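Visitor: sequence plus predicted model, see below.
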Amino acid sequence: MGPSPDRDATLSAPRFVGRDGALAALRDALARPAALVDVAGETGIGKTRLVDEWLLAEPGRPRRVLVAACLPFREPYTLGPLVDAVRQGTVGVGGLVLTELAGALRPLFPEWTGDLPPAPEAVPDATAARHRMFRALLELVGALHVDTLIVEDVHWADDATLEFLLFLTSRAVRNPPGVVLTYRPEDVPAGSLLPRLLTSRSTAGPRLRLELSPLDVDDTAALVSSMFGDESVSEAFARFLHRHTEGVPLALEESVRLLRDRGDVIRDEGEWSRRSVEELRVPPMIRDAVLERVDRVGGPARLVLEAAAVLGEPAGDELLAEVSGVDDPAAVTEVIDTGLLAERERNRLGYRHMLASRAVYDAIPVTRRRQLHARAGDALRTGDPPPLTRLTRHFREAGAVAEWARYTGLAAERAVGSNDHTAAVTLLLDLVAAPALDPVARAGFAARLAVLAVWRTEAVDDLHRAVVAVLREVVAGEGADRRQRAEIHYGLGRLLVQQHDYEAGSAELERAAHGLAHDPATAVSVMTYLAWPLTTPWPAARHRYWLRRAVATLPRARAATGEDLELLALQASAWLFLGDERGWDIVARFPTTAPTLWTRQKVSRGWSNFGGAAIVWGRYGDAKAWLGLARRAAEAEYGRLLDTITGNAVELRWLTGEWDGLLAEVTALVASVDEENPVRWSALLVQGALLAVRGEPDRAAEHLARELDRALSGGQFVVAVQVSAALARVLAARDDHAGVLAVTDRPMRWFEAKGVWIWGADIVPVRVAALCGAGDVEGAAALSAAFAAGLGSLRAPAPRAAALTCRAMVVAARGDHARAAAEFGRAADAWDRLPRPYEAWLARQRRGSCVLAAGDRERGLALLSEAYQGLAAMGARADADRIALLLRGSGVDVPRPWRGGRRGYGDQLSPRELEVVRLVAAGHTNRQVADALSRSPRTVATQLNSAMRKLGVSSRTALAVAVARHEVRLPEPD
């Protein structure tokens, strides 16, 4: 008799096979402090099994491990995986030593409010609140003495969880736990923060990436053998399974169980095989194997499996019974016997694999599925507190629109209370986009959605674009009253501006401003934004109209809110960017101290704006002071504002001639920030300008041209004007007058139409020079005269010095060299007073050329030699070389400059590097050094790295030793 099928063959859980190397690497990495390990692989490849094996290894070693599991909710709740992990890791926090900071955790752990400190003062800024919550959660993890945090299926993690992991693994955190992440690369959504976490260079400890591959045929045979008590498996059987499962362990296990259940597994002459190679086609998808097993259980057990799939997460017996309608222990036992469900946590049953859960869920008939979701919602709504996010899902899928809407509103507000605006927006978007919702109710939810979407801190993503689309649809339809329509226009306008669609966004904000009488503070904010001339090519009159409206509305806004600092700052900035000195009158009355967090919230952005405006006006001392105030306030709480301040700061250093280390810093900034970061275009401007003056224009021209195209297509007035001026300087270094005129043409037309001449300090002189160089002297004269007339009596040092330069260039182009020399002298003095040394030396160079052309050879060559020395000392190589060529042609002996770097330093420390070294050697952190020297932390890091490279040391300790041994001569402190 031949072999027969054996349906009663006992199957064991498969042994851990084919991963010894990965396990050893994981063990070695986690033996070191603060390790970050990511385990990547497809569904069923064995990521969780690898981590479980590590947990089981060395049982005598004391460990404190938290395991967080990310679930594929459509609306993940704030820090949900981490919150659940902490709940599983401790029964309470009553015995823990926690500071007042832990009070921020009350929204996450409402059941522990009796043991947590009081909630701290509310923080208006979402970014600051989230950062505080992260610090509080980190303190709790430390109090629990966690040495390893495991986060499974992190591709499903919400943004807040990923941001916390970025924070936890950064060098800023002292003594962090080791972190293990498991994820499926193919399921990482677009725009996720996970790639940034996986590639971050700022992690505190060692990094390890394990990418698990499918098993080969030999390992396949070993795995299957382990399921049959280590008995032999035929080579044909192993190859068959490997071919149809591609060696994925979960698919192998499920397929073997299906074959056994069907009786297709046979034992012949001591080894296991299949009954026939041709009779059974094992499906490639695990789903089919799962459904085969579901079909073999009885009716009540199947109902329990369906209920568990609908619930989507581990549930207790009572909940399963209520949802399934089956209160039969035998049915639960039968379900467990299938191997599909297992005890996941504290007497709760859940699917062993999410894929199996999804397979069962998809197979449930639609009407039955709706009924189960309705039961789940009814069962869960009695919870204390009720699981709002889960309730929205269940009532949505049940088609119970009224209940869905109710719990969506509650869940969204709870998310807002936790500063998780992304979760709130996702919930509301799903509801507002539903065609079944009543138009009036839809309009109300859309108005709330519009406001909350503006509060998100994430960059423009698919969610952002989806909100814009649905808001446009709602506002074009019926159901919204005047107030709701205004709020929708407001949110839509702000979102479009964030997408850099400034024209469309400003148009929506104009519509909003007319309907915001009920909210005068927001109305003033909107009107003031519309008054800003930075982002659209609107004429100045249109901006001033809205600024006058804002001023008229301000008293009502003050009466409604009891505050005016933020609104005053906005208005002062608008006046200044419009070139109106009334702004400085407001600035003079503005506070320069912020003793409380609330005050910093109100004034820090104003300080930043005042610094930016002072740069435009040419009040560089004021700019440095305001930016210093803003930086000290922003570094603690506001990352995005800090980027704006950094951008202004590097631009100020370029203008004032503080070039030491600046090219390396801005090059690093351009390479390290995304295209939406406000620091990027400032860094590109400075990079292009420095490369041009140092004789390397080609490296900058391509980047600047691309940035100019983006600014022009987005209608960004200021960016277009300033980037075109920077690109024009690069082209001017090649004497490409036609190129300069081409790249400045459209921005210049915007500039002239807008009529805000204070922005002309860079673009007007370079265009006037190109017009003169191209032979259009009258065109240059007309532009120069318009510039001077547009400035009028405005006390703006930089534009006025630029106007003097323009007038001098026109006079020189007309051949009156003696008068032109005097005009260039006045321009040089004006630039010196700012100070703006590079422009001053260029003006002196032109003065020398005019004196030489007027016939005074000796004096002219002396002036040119002086300009040569000044420009060479600054590092303006291209300009110095051009003057040197002229001087040598006139018989003047000019030494060949050293090309190894800025003259006088070379491998020696620069004065700015010496200042940093002195403070670091005294034990100060980079942030403390930055505060002391009024520099950005990025600048300090760049200068410290440069100093360590020059000194041949690789650590701060070695640097301190070198200083102690007097190997470094430090400057005396001021």
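Guide: Looks like it came in fine. Numbers count the residues shown, from 1 in each chain.

Visitor: only C-alpha atoms from now on, for both contacts and neighbour counts.
Guide: OK.

Visitor: just checking, what packs against the helix or strand where residue 727 lies?
Guide: Remark: residue 727 resides in helix 717-732, with elements defined by DSSP states H and E. Packed against helix 717-732 by the contact rule (3 or more Cα pairs under 8 Å, 6 or more residues apart in numbering; DSSP states H and E) you find helix 678-693, helix 697-713, helix 737-754, helix 763-773.

Visitor: counting by contacts, list what the third one packs against.
Guide: For helix 737-754, the contact count by 3+ Cα pairs under 8 Å, 6+ apart identifies helix 717-732, helix 763-773 as packing neighbours.

Visitor: comparison target, given below:
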Amino acid sequence: MLVGRADELRSLVSAGTRPPSVMMVEGEAGVGKTRLVTELLGQPELAGRRVLAGRSQPLREPFPYGVVLEALRDAGRYLPDARPLNGVTGVLRPHLPELGAHLPATPPALGDHRAERHRFFRAVRELLDALSPVLLVVEDLHWCDDGSRQLLRFLMAEPTRDTSLLLTYRREEVPGGIPLGGAYRPAVGTTSTVLQLRPLDADGVRGLAGELLGGEVSAEFAALLHERTAGIPFVVSETVHALDPQGAMHADGMAARRLLDAVEVPVLLRDAAVERLAGLSVTARRMTEAAAVLGVPATSQLLGAVAGLTPRRARQALVLALDRHALLELEDCRYGFRHPLARQAVYGTIPGPDRQELHRRAACLLRDQSPKPLVQLAHHSRKAGAFADALTYGEAAADAAASIGDLATATELLCSLLSEPGLASSDVDRMAVKLSRLANNGVAQHDVTSALERLLSDDRLSRTHSGQIRLSLGLLLMRQAGGLDAARIQVELAVNDLGHRPDLAGRGMAVLAQPWIGTSPLAEHLRWLDQVDDVIATTTDRTLTLTLQANNLPSRLHTGDRRALATMDTVSTAVSSAEQQRQLARLHANLADACAWIGHYRRGASMVRSAVELASDCGAPYLIGIARSTGVHIDWLTGRWDALDDRARALFEEYRELLPMTSELSLVLGLLATARGEWDRAAAHFTAVGPDEPENAVTPVVLATHAGIAGMLLSQCDDEEAAARAEAGLELLRAKGVWPWAGELLPVAVEAFCRTGREEAAAALVDEAERTLSELDAPLAIVALVCCRGIISAHRHDHVDAVKFFHEASDGYERLTAPYPAALAKERLAQSRLVMGESDAAESFSGLADVFAELGATRDAARCRHTYRATGAVAPSRRGRRGYGDELSPREQDVARLLADGHTNREIAEVLFLSRRTVEQHVASVLRKLKVSSRGELVTASR
């Protein structure tokens, strides 16, 4: 697929179909000129044109008229059907013996070389005229001889009526910068198009990489690839071809950078660099090598000093390097390479001793700058063999990066330093502790995890610090898919090793106290919670108090402890350090999460806002991610669904390696898809949560996922499977013992049990939950119990009680600001009133359909409309309502979304409660309005 060139292709097609025309395409090497020409020649609009193509060669002395004659060699296949040739074309016989059978006799010589040249030019034009309609393509005009340029200027000045010329070139390599050797002015009546083909932007690089790899790459990977290749399509392609496809499609952050850094310079790029260097003088080559060693845009003075040249010789050498395009002016008065691979290619040609000396000079020169470029100094010192200096500068750079909140750079620097085999034990201890402190505030995962794992098996790490490193490793593992079980083991071992550090031991215990981790029963978490509370009561360390409260208070709230929110109100928001602010941000983020799961939605939304503000101010990206994903969850719960799926997907892309975020976001995406009747999409999102491996998942997310899957199965009338899924969720809930999380699971479990003839089991479940929840702070679960009693009453045909319970439940949900379950309760209420024969019950379904539609619950809105129609009620006349013209109506939007998801007409009819005939009409209207010819084209366009 041609990526990012749609506008340029349209321009060329337009010009090529309006002869006489001249099309000029300029662009640097590898930018895709030939690819664009190839695509143009395959366009159906140009199918009737006779194509003659020639390509110039980079020869020291190009053949006279070589590129044009190369193109005309192929004219023989068209000449039998061409118009009769003018006698002047006979002068081409000596130049094109391949056409001898078709050309007239050679006319006598004129004896004047200027007249001979003019007659030759006329012969070429006459031949093109006889062949018309014709498209003459000349590629790489910058390598043409002067005769070819003059001939092309002649053809363009007096074009024949049905001839098009297409020329490509690199302006930077054209002698004098003028492609045709003189100014080009289009002749009167000629269609003229001049295109400057630019590199792809980051989105274009992402699209091209996806096409080459056969799957989508992350935005972060695409941005790094764009940075590395400057967006030049050929360089992108060569780089991508050197990658492992699976690794590239799942790479983010440091992993993506490491993957790209490991790519060797493609052979063609390396050879081009060597060839370019060979054409330079010794001094220009030294300047180019200095630029490769420095690695960043540098001034002429710095390049010359690193190269060991006087200012005058350095200036002369730089001019030559620029003239030969070995270097470019990337910023004002700063010079470097077009893209990192070009720099890497040159760097690889420098002999080892010379390279070491250049790095030594660079370090000496940069040492005098203010402020010192610490990262560069560390790099040059290491490459120069000065390992002590590399350690000093590297650690200082990590400290500086951490101080300004650049945790990714600080982490990367420390990981790099710790990989050095020559470090002393004291250095390892010091930097390992720094790394462990940074690890839990950043979003880098697997690289840091690997570094900490290596440290724990490193003999240079003292036993005194191993517990702290192990604790950090456990905290990191908790964020990773499949890592919870291993995380608990590491944290428990760390707590045993940290007897000499009660502050760190307390942090480990606070982690083990968190009830949302895995399948450990509540009693075990309560034991740890009590121990942490003892530490909080005895410590005078404000930072430690906040750290432990950030775990314990939300954990207590999760379990339904009525004292938790009141205690939260007593926590001071005053902080005296960045670390205290981070812990306060963590407290707010964790409390927001707990509020979301048990039903304090207003308080949770407020906590999300304060957590993001606090974390942003102190530079804690992981906490920002936690708060933002909780915010998405609360938006689902409180009915703020507008563009919610886009926001959830964007966050998923950003934090795809972080389990607490991705599992919650997958849940929300699954619930949104269920509300729209997108069953396959919903099932895929629910599966991503990992509900069948709860020991390595976030427990409340798993419980809500069981509820979501059971609800989806009930919508599809698969009652037995729904009951089985609900049983799986209840089994986990009972094993865990945290009943405040039952608010979403209880109603679908009771409904599934009642539908499968197990009303007694449903009633027993409600009684069990009520006994457990009676003394707990669990607002969502308490309201859900009322709804459950209504469901049981309705199945027992006791609709008087059912109406009472559903009315109470809908009011309860509204007090929680939970409009979706409130509307579902109102729908159940309307069903019971309808059965009881109340005259105005049917009208409720029309209003509820509008409520669901406004939320975005397509499936529920369609069900209410269907129920309304089934009552025999007559919908109000549409007269006076707006017409949609070429826009999609709301119903057509529903159909279009399901079509794009690959649903058949029958499936769409079932989801939207419409007849097959109505769906067929909607489908035809959707395809017409979206200007696509088939549903397959719509599916492709939506991806």
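Guide: Sure thing, it's come through. Quantities reported herein were computed from a predicted structural model and do not represent experimental measurements.

Visitor: just the helices in the stretch 351-500 of the first structure please.
Guide: 354-363, 366-380, 388-398, 401-417, 421-432, 439-455, 462-475, 482-498 (DSSP state H, counting those that start in this stretch).

Visitor: CSV for these, including distance to residue 195 of the first structure and mean neighbour count?
Guide: Below are the helices of the stretch 351-500 of the first structure laid out as CSV (distance: least, Cα to Cα, whole Å; neighbours: other Cα atoms under 10 Å):
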stretch, distance to residue 195 of the first structure, mean neighbour count
helix 354-363, 23, 18
helix 366-380, 35, 19
helix 388-398, 27, 24
helix 401-417, 25, 20
helix 421-432, 19, 25
helix 439-455, 24, 21
helix 462-475, 17, 18
helix 482-498, 23, 24
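
Visitor: isn't residue 509 of the second structure right up against residue 530?
Guide: No - counting by Cα atoms under 8 Å, residue 530 is not a contact partner of residue 509 of the second structure; they are 9.7 Å apart.

Visitor: and the two? which has more neighbours close in?
Guide: Higher neighbour count among residue 509 of the second structure and residue 530: residue 509, with 25 against 15, using other Cα atoms under 10 Å.

Visitor: tell me the helix or strand right after the helix or strand in which the more buried one is found.
Guide: Here residue 509 of the second structure, judged by DSSP H and E, is contained in helix 502-512. Next helix or strand after helix 502-512 of the second structure toward the C-terminus (DSSP H and E): helix 522-538.

Visitor: so how far is the following helix or strand past that next one from its chain's centroid?
Guide: Sequence-wise, the next helix or strand downstream of helix 522-538 of the second structure (DSSP H and E) is helix 542-558. Relative to its chain's centre, helix 542-558 of the second structure lies at 34 Å (Cα atoms, centre = their mean, to the nearest Å).

Visitor: name the helices or strands packed onto helix 542-558 of the second structure?
Guide: Judged by 3+ Cα pairs under 8 Å, 6+ apart, the packing partners of helix 542-558 of the second structure are helix 502-512, helix 522-538, helix 564-570, helix 578-598.

Visitor: turn those into a markdown table, columns for distance to residue 135 of the second structure.
Guide: Shown next, in a markdown table, are those (distance: least, Cα to Cα, whole Å):
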| stretch | distance to residue 135 of the second structure |
| --- | --- |
| helix 502-512 | 73 |
| helix 522-538 | 78 |
| helix 564-570 | 78 |
| helix 578-598 | 65 |
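
Visitor: which one, of those, ends up nearest to residue 670 of the second structure?
Guide: Smallest distance to residue 670 of the second structure across these (Cα to Cα): 16.7 Å, for helix 578-598.

Visitor: and that closest one with helix 387-403, angle?
Guide: In terms of direction (axes from the mean of the first three to the mean of the last three Cα atoms, to 10 degrees), helix 578-598 of the second structure departs from helix 387-403 by 50 degrees.

Visitor: ok, average deviation of helix 578-598 of the second structure from the first structure?
Guide: Compared with the first structure after the fit, helix 578-598 of the second structure shows a mean deviation of 5.5 Å (mean Cα distance after the TM-score superposition for the first structure).

Visitor: how about stretch 782-791 of the second structure?
Guide: Averaged out, stretch 782-791 of the second structure is 3.8 Å away (mean Cα distance after the TM-score superposition for the first structure).

Visitor: which residues sit against that stretch?
Guide: Residues outside stretch 782-791 of the second structure that contact it (Cα atoms under 8 Å, 6 or more residues apart in numbering): 743-744, 746-747, 750-751, 763, 766, 769-770, 773, 801-806, 808-809, 812-813, 825, 828.

Visitor: helices - which of those residues land there?
Guide: Residues of the contacts of stretch 782-791 of the second structure located in helices (DSSP state H): 746-747, 750-751, 763, 766, 769-770, 773, 801-806, 808-809, 812-813, 825, 828.

Visitor: quick one, strands of the stretch 201-350 of the first structure?
Guide: Secondary structure of the stretch 201-350 of the first structure (DSSP state E, counting those that start in this stretch): strands at 207-211, 232-233, 265-268, 271-274, 341-345, 348-351.

Visitor: how near is the residue lying closest to residue 606 of the first structure once chain neighbours are set aside to residue 652 of the first structure?
Guide: In this structure, residue 606 of the first structure finds its nearest non-sequential neighbour in residue 569, 4.9 Å apart by Cα to Cα, 6 or more residues apart in numbering. For residue 569 of the first structure, the distance to residue 652 of the first structure (Cα to Cα, to the nearest Å) stands at 21 Å.

Visitor: what does residue 439 of the first structure give?
Guide: The spacing between residue 439 of the first structure and residue 652 of the first structure, counted by Cα to Cα, is 52 Å.

Visitor: wait, isn't residue 389 of the second structure in contact with residue 380?
Guide: No - contact criterion Cα under 8 Å: residue 389 of the second structure and residue 380 do not qualify, at 9.4 Å.

Visitor: residues in contact with residue 739 of the second structure?
Guide: Per Cα under 8 Å, 6+ apart, neighbours of residue 739 of the second structure: 559, 733, 769, 772-773, 781.

Visitor: check residue 751 of the second structure too.
Guide: Applying Cα under 8 Å, 6+ apart, we find residue 751 of the second structure in contact with 762, 788, 791-792.

Visitor: got a markdown table for those, with distance to residue 50 of the second structure, neighbour count and secondary structure too?
Guide: Formatted as a markdown table, the contacts of residue 751 of the second structure follow (distance: Cα to Cα, whole Å; neighbours: other Cα atoms under 10 Å; DSSP: H, G, I helix; E, B strand; the rest coil):
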| residue | distance to residue 50 of the second structure | neighbour count | secondary structure |
| --- | --- | --- | --- |
| 762 | 79 | 23 | helix |
| 788 | 77 | 27 | helix |
| 791 | 76 | 31 | helix |
| 792 | 79 | 24 | helix |
